Each structure stands twice: as structure tokens, then as C-alpha cells.
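Engineer: return a 3D structure for these sequence lines:
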Amino acid sequence: MNKNSLLTMNDLSNEDIFSILNDARLFNSSYKGWQLPMPQALVANLFFEPSTRTHFSFESAQLQMGCKVVDFVAEVSSVAKGETLYDTARTFEAVGYNCLVIRHKRDEYFKELENIQIPIINAGDGAGNHPTQCLLDLLTMYNEFGRLDHLRVVIAGDILHSRVAHSDKQALERLGSTVVFAGPQEWERPGYPTMDFDKAVEWADVVMMLRIQKERGAAIQGMSDAEYLEKYGLTKARYQRMQDHAIICHPAPVNRGVEIDTDLVEAEKSRIFTQMSNGVLVRRAVIKRAFGFKPFEERK
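Structural biologist: Next up is the predicted model:
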């Protein structure tokens, strides 16, 4: 596996995380030193699951970095004839592609790609990992609070099926913040400490809401959307009890009126669309890293 691949947050040291965040912030500034010699870079986006934000923020980032981009469509490829993921990835490597961005429904799909020598960026694996979503969440919090330690974060909703919950917990705890979880009991996850959501919204600096991942089998029988919102979601009443400085995050897509009241999606405390903008910046920084460029402050 290429040393510049990014598969899980464990591939990054704390120093690596802050280097990526710093690069992302410089991409969003008047800094003029970011132009990189990569106009011939060929990147393939292999998305085996539906995606809007991750897919097209990666493509936006790639194009802004000067890459040549191809979007892979599994339904009209040899995957439909039974080709394995490894053989698909190996084919892209053999015909001259320089980097692969992959999203797949299978947890840790990347374990079968260890012999691929070009960098692979994980755009989400099953309910396992989503490192670039985690990095954009971290950038949003870092920009808001100026630090990533001693923050209090509640992640609420479908914890069991969420790769975001896993990656964010992994990184935030390592950086010195406290993460708790809230939601239906049937979606709790071993080793993920829980807190009553009504108490958590008053305690937290960051309230991270998650949707119900029905495509992974998540469902609560006999409960309407309105009932779920009232019992487990971010209602206007809970919003009013948040701390003055606290913010709302959500990896999206948002199911309005289910995990969050629709009027709160763009409320004053919401950073949901800010996260999306930050996603492009972070993915530019991750692509830069994948091609072996040093952090900006180390460049000569």
C-alpha cells in the first residue's frame, strides 16, 4: 500500500492532522504559494454507493488542484460481469492512473487492496471509516473554537451504522476532547459512552446529528418521523437549551423533520453548510498529501 494513502484516521498522527487542517485553511486564504505541479495527475473516483457531498466535493477539489478526473460507474463496467474490487483497482493502476478515491459498502474493503501501489483515499467504507469527513468536521470545530482539545461533543442518532461516529470518536478522543453518544438503545455501540440527549445538548460545545441509515438496515418500527424527532432529534426546544457558543453539525444528507427540525438546518448555530464548504478544502489538502507534497510551511 502506498504510504500516502488515507484509509482510516489511524493513518494520521496528530501532527499530520494539523498539517492537513493548516493546508486546508491556506487553500481558503489569500496565500499564493499553493500552486502545485500536478496538471497531468489522473484520478479515478470509484463510488460503489450513492453520494452527493463526498463525491462532488472530491471532484471539485481534484479539478481545482489541476487533476484530470474520471468518474467510475460500476453498472457499466466489468464489475457487472463479476470483476473483483482488486482487479478493478489494479486495472486503473495498470493503465496509468495516479490516485484512486473509493467508497464501498463493505467494511474495510481496502484490506484486499494492499498490493495496489498508487495512493488510495477512502471516501467511506460501510459502517467503518470516513477519514475525510472526520477531517472536515475537525476543521469546522477548529475554525470555530481555535482548538481541538477539551471540547465536549455529542454525536446523536444512528450510532451503530455510522462511519462518521467511529472516525470522529477516534480522532477527537486522541486529540484530547470528550465525545458522548445519544440515540435509540438499539443503535448503541459497545465502547461508545452514552448520555441522555436532553442533558447532552446543554453540556455540549458541538451537537452532531446523524440520519437514520435505512440503506444499512436501520429502522424503528411503529415510529413516525415526527415521533422520532420529538424523542431523539434536535427540536427547537432542545436548540434553545444549547449553550450560547455551541454549534450544530451534521455529515448530511439531512433528513429534515426527522433527526433535526427543518428550521434549524440553517439556524444561527448551524454549521452544516459550512462543513460542506470545508469538505472541498480538506479534500484538496488530502489530495496534495496523496501526491507526496509536503505541508505548505515545510516547502522550500
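Engineer: for the rest of this, base every contact and every neighbour count on C-alpha atoms.
Structural biologist: OK.
Engineer: wait, is Asn122 part of a strand?
Structural biologist: Yes - counting by DSSP: H, G, I helix; E, B strand; the rest coil, Asn122 is found in a strand.
Engineer: wait, doesn't it sit right on Cys99?
Structural biologist: No - using Cα atoms under 8 Å, Asn122 is not in contact with Cys99; the gap is 11.1 Å.
Engineer: Thr178 contacts Leu172, doesn't it?
Structural biologist: Yes - with contacts counted by Cα under 8 Å, Thr178 reaches Leu172, the gap being 7.2 Å.
Engineer: who's more crowded, these two?
Structural biologist: With neighbours defined as other Cα atoms under 10 Å, Thr178 and Leu172 compare such that Leu172 has more, 21 against 17.
Engineer: contacting residues for the more buried one?
Structural biologist: Shown in contact with Leu172 (Cα atoms under 8 Å, 6 or more residues apart in numbering): 148-149, 178-179.
Engineer: now the residues you listed: which count as buried?
Structural biologist: For the contacts of Leu172, a burial check counting by 16 or more other Cα atoms under 10 Å picks out 148, 178-179.
Engineer: compare with the first, here's sequence two:
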Amino acid sequence: MMTATMVKERSLLGLRELSQTEIVQLLNRTAYWDNQAVKLTPVLESKFVSNMFFENSTRTRFSFEMAEKRLGAQVLNFTAAASSVEKGESIYDTVRTLESMGIDVGVIRLKPAGVLQQLAEKVSIPLINAGDGNNEHPTQALLDMYTMSKAFGELKGLKVSIIGDIMHSRVARSNLWGLTKMGAQVQFCAPENMKAPELMPYAPYVSIEEALKADVVMMLRVQLERHAVGMLQSAEEYRRQYGLTEERAAKLGAGTIIMHPAPVNRNVEIDDVVVESSKSRIFPQMANGVPVRMAVIERAVL
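Structural biologist: This is a model prediction of the structure:
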């Protein structure tokens, strides 16, 4: 049985709490799995992994499931829509139930921020954060960093612009913590009502013109559901002021790459023709998610 210290060391709740050494180890192990020609390496064939998604995400869940199955793990998929949570069972009781059944690690995605940390203090299995509220999304940031390292060789010294709804973005936060620890310079660009004031001491806010003068331009998904509460005047107005239009993309530096955590609202935060342009790394990002999550799951279980 794992000790509390072992459980904590093998869990991945966020990048803010990881050291540079731990991030480097995960990225190196990602490269190892990325370079394996054989798709199935059953090093976890006797282990049980549960994907516990209390918030929908097709891409993230499939990416984790692909990673788990490539490692040979036995996979249990749990979605709140088809669970006892709808009947009032608490998230804690659900996780404890699956823990009692014998799972070795839990991958969890939650809407409320802070709940995952509380869960981690009460259970005796490693937990992996697949996105919690507007707090963190560590595996997304790791795959982003791995994508950048493949493009530039190293992360130290890179200038990375993250553009969009910073206030509600867990991707922006995890990238900020991870990239700065690796020696990259992060800057934000956002409409006034989408800024996160608490992050201002860690990264400056710049204009869209200044943001485009970077090695990496990362566009965030515009959460169109927020139109109803008045955060956006219109999708077209957002595109005009903050979108990566074809005209803006044409002005990017020769070595600049374009990234996006997806799903993409084409012709809103990024023009359709730019999504699959030569500078875009959006689809390679998705591919890189599998070896990153293989590295994270392996670390949690072995």
C-alpha cells in the first residue's frame, strides 16, 4: 500500500506545485513514449485506471483513454451524466466508492475549483487533474510545452503570448506556472473584462499587436456560452479585436508557431485558413497529448 507521501508524489494536481526537475522528467518520459513505434506496451496490464469526468470533455477523455490502453491498463470510464451523482451522490463518495473497488489511480475532471485538492487529502490513491474549474489543466500545459520543445529545441528564453479569456482559463494558468519554471517568458492579451487580476504579478498584459511579436502565439477558446451574460458583444467583434485573422497571421515572425488547446471556434478566435496553416501546431498538440498522458499515468502507478 502506498504511503501518503508516495500518493502525493505520484499525483498530478497542478504544475504550480511541481519543480523544474519534475517537469523535465515528465517531458523526457513523454519523448520516450512519443518515439516508441509499437503502439501497445503493456507495462500496466495489471493496473486499473478510472477516468472520472464530472465535466464533459470528449478530447481529453479520449486522449487519456488512449494513453491508458497503450500502456495496457484496465480502464473504467465514469461520466456524471450516467452516474449516481445525478441522484445526489457526492463527488467524494463517488471517488471513495471507486477507490474501495480497487482502482490504482483516478483521472478526474471537475467544474468547481479547489475540490480536487480536498479529495487528494482524503483518498489513498494518486489522482491526476484532467481540468478543475478555472484552476489548472496540467496535462494540457505539459503537452503544450512538449509541442514547443519539439519546435524550438528548448523552452528557456521563449516568448509565449496567451491570448483570450484569461480569467476563466485553466490552460493559461498551468502554462504560466510551467513555462516560467522552465525559463520562458509568458505574456497575456485579453479584453479588459477577461483579465485575471491575480495573475498580473506573474505575467504582463500586452496589446494584440505586441502579443503577436512572440515565438509562440497561443489562442484560447472563446467560451461562446458566456455571450448570454454579456462578456462578449459578439463573436465577430471579438474576432475583429482579438482574433488571429488571416491578416494578422501573415505578419507573424518567420519562426513563430500558432497553438490552441482546442476545441477551436473557427473564424472567431482564429480564422479557418490559419488553423491548418504551416505555422499551426494545433493538430500536433492533440497528438502529443497521448504520450504526455502516458508519462503522467506511468508516474502515478509504477
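Engineer: so what number do they get for TM-score?
Structural biologist: After superposition, the two chains reach a TM-score (TM-score structural alignment, normalised by the length of structure 1) of 0.92; 290 aligned residues with a Cα RMSD of 1.8 Å.
Engineer: map Lys269 of structure 1 across to structure 2 for me.
Structural biologist: The alignment partner of Lys269 of structure 1 in structure 2, by TM-score structural alignment, is Lys279.
Engineer: equivalent analysis for Glu259 of structure 1, please.
Structural biologist: So, by TM-score structural alignment, Glu259 of structure 1 is matched to Glu269.
Engineer: list the contacts for the nearest residue to its match once chain neighbours are set aside?
Structural biologist: Counting by Cα to Cα, 6 or more residues apart in numbering, Glu269 of structure 2 lies nearest to Gly243, which is 4.3 Å off, once chain neighbours are set aside. Residues in contact with Gly243 of structure 2 (Cα under 8 Å, 6+ apart) are 267-271.
Engineer: can you report how many residues lie near the aligned partner of Ala285 of structure 1 in structure 2?
Structural biologist: Using TM-score structural alignment, the partner of Ala285 of structure 1 in structure 2 is Ala295. A count of nearby residues for Ala295 of structure 2, using other Cα under 10 Å, gives 23.
Engineer: and Ala61 of structure 1, by the same measure?
Structural biologist: With other Cα under 10 Å as criterion, Ala61 of structure 1 counts 21.
Engineer: pull the contacting residues for the aligned partner of it in structure 2.
Structural biologist: Correspondence of Ala61 of structure 1 to structure 2, assessed by TM-score structural alignment: Ala67. Ala67 of structure 2 sits next to 290-291, 293-294 when contact means Cα under 8 Å, 6+ apart.
Engineer: tell me the one of those residues nearest Gln140 of structure 2?
Structural biologist: Arg293 (9.2 Å; Cα to Cα).
Engineer: wait, that closest one sits on Pro138?
Structural biologist: No - Arg293 of structure 2 lies out of contact with Pro138 (Cα under 8 Å); the separation is 10.1 Å.
Engineer: once aligned to structure 1, how far is the longest helix anywhere in structure 2 on average?
Structural biologist: If you go by DSSP state H, structure 2 has its longest helix at helix 282-301. Superposed on structure 1, helix 282-301 of structure 2 shows a mean distance of 0.4 Å to its aligned residues (mean Cα distance after the TM-score superposition for structure 1).
Engineer: what about the helices in the stretch 151-300 of structure 1?
Structural biologist: With DSSP state H, counting those that start in this stretch as the criterion, the stretch 151-300 of structure 1 has helices at 163-174, 197-203, 225-232, 236-240, 272-290.
Engineer: structure 1: strands as residue ranges?
Structural biologist: For structure 1, the strands defined by DSSP state E occupy 42-47, 68-72, 99-104, 120-125, 152-156, 178-182, 206-209, 247-249.
Engineer: translate Ser78 of structure 1 into the numbering of structure 2.
Structural biologist: Ser78 of structure 1 maps onto Ser84 in structure 2, by TM-score structural alignment.
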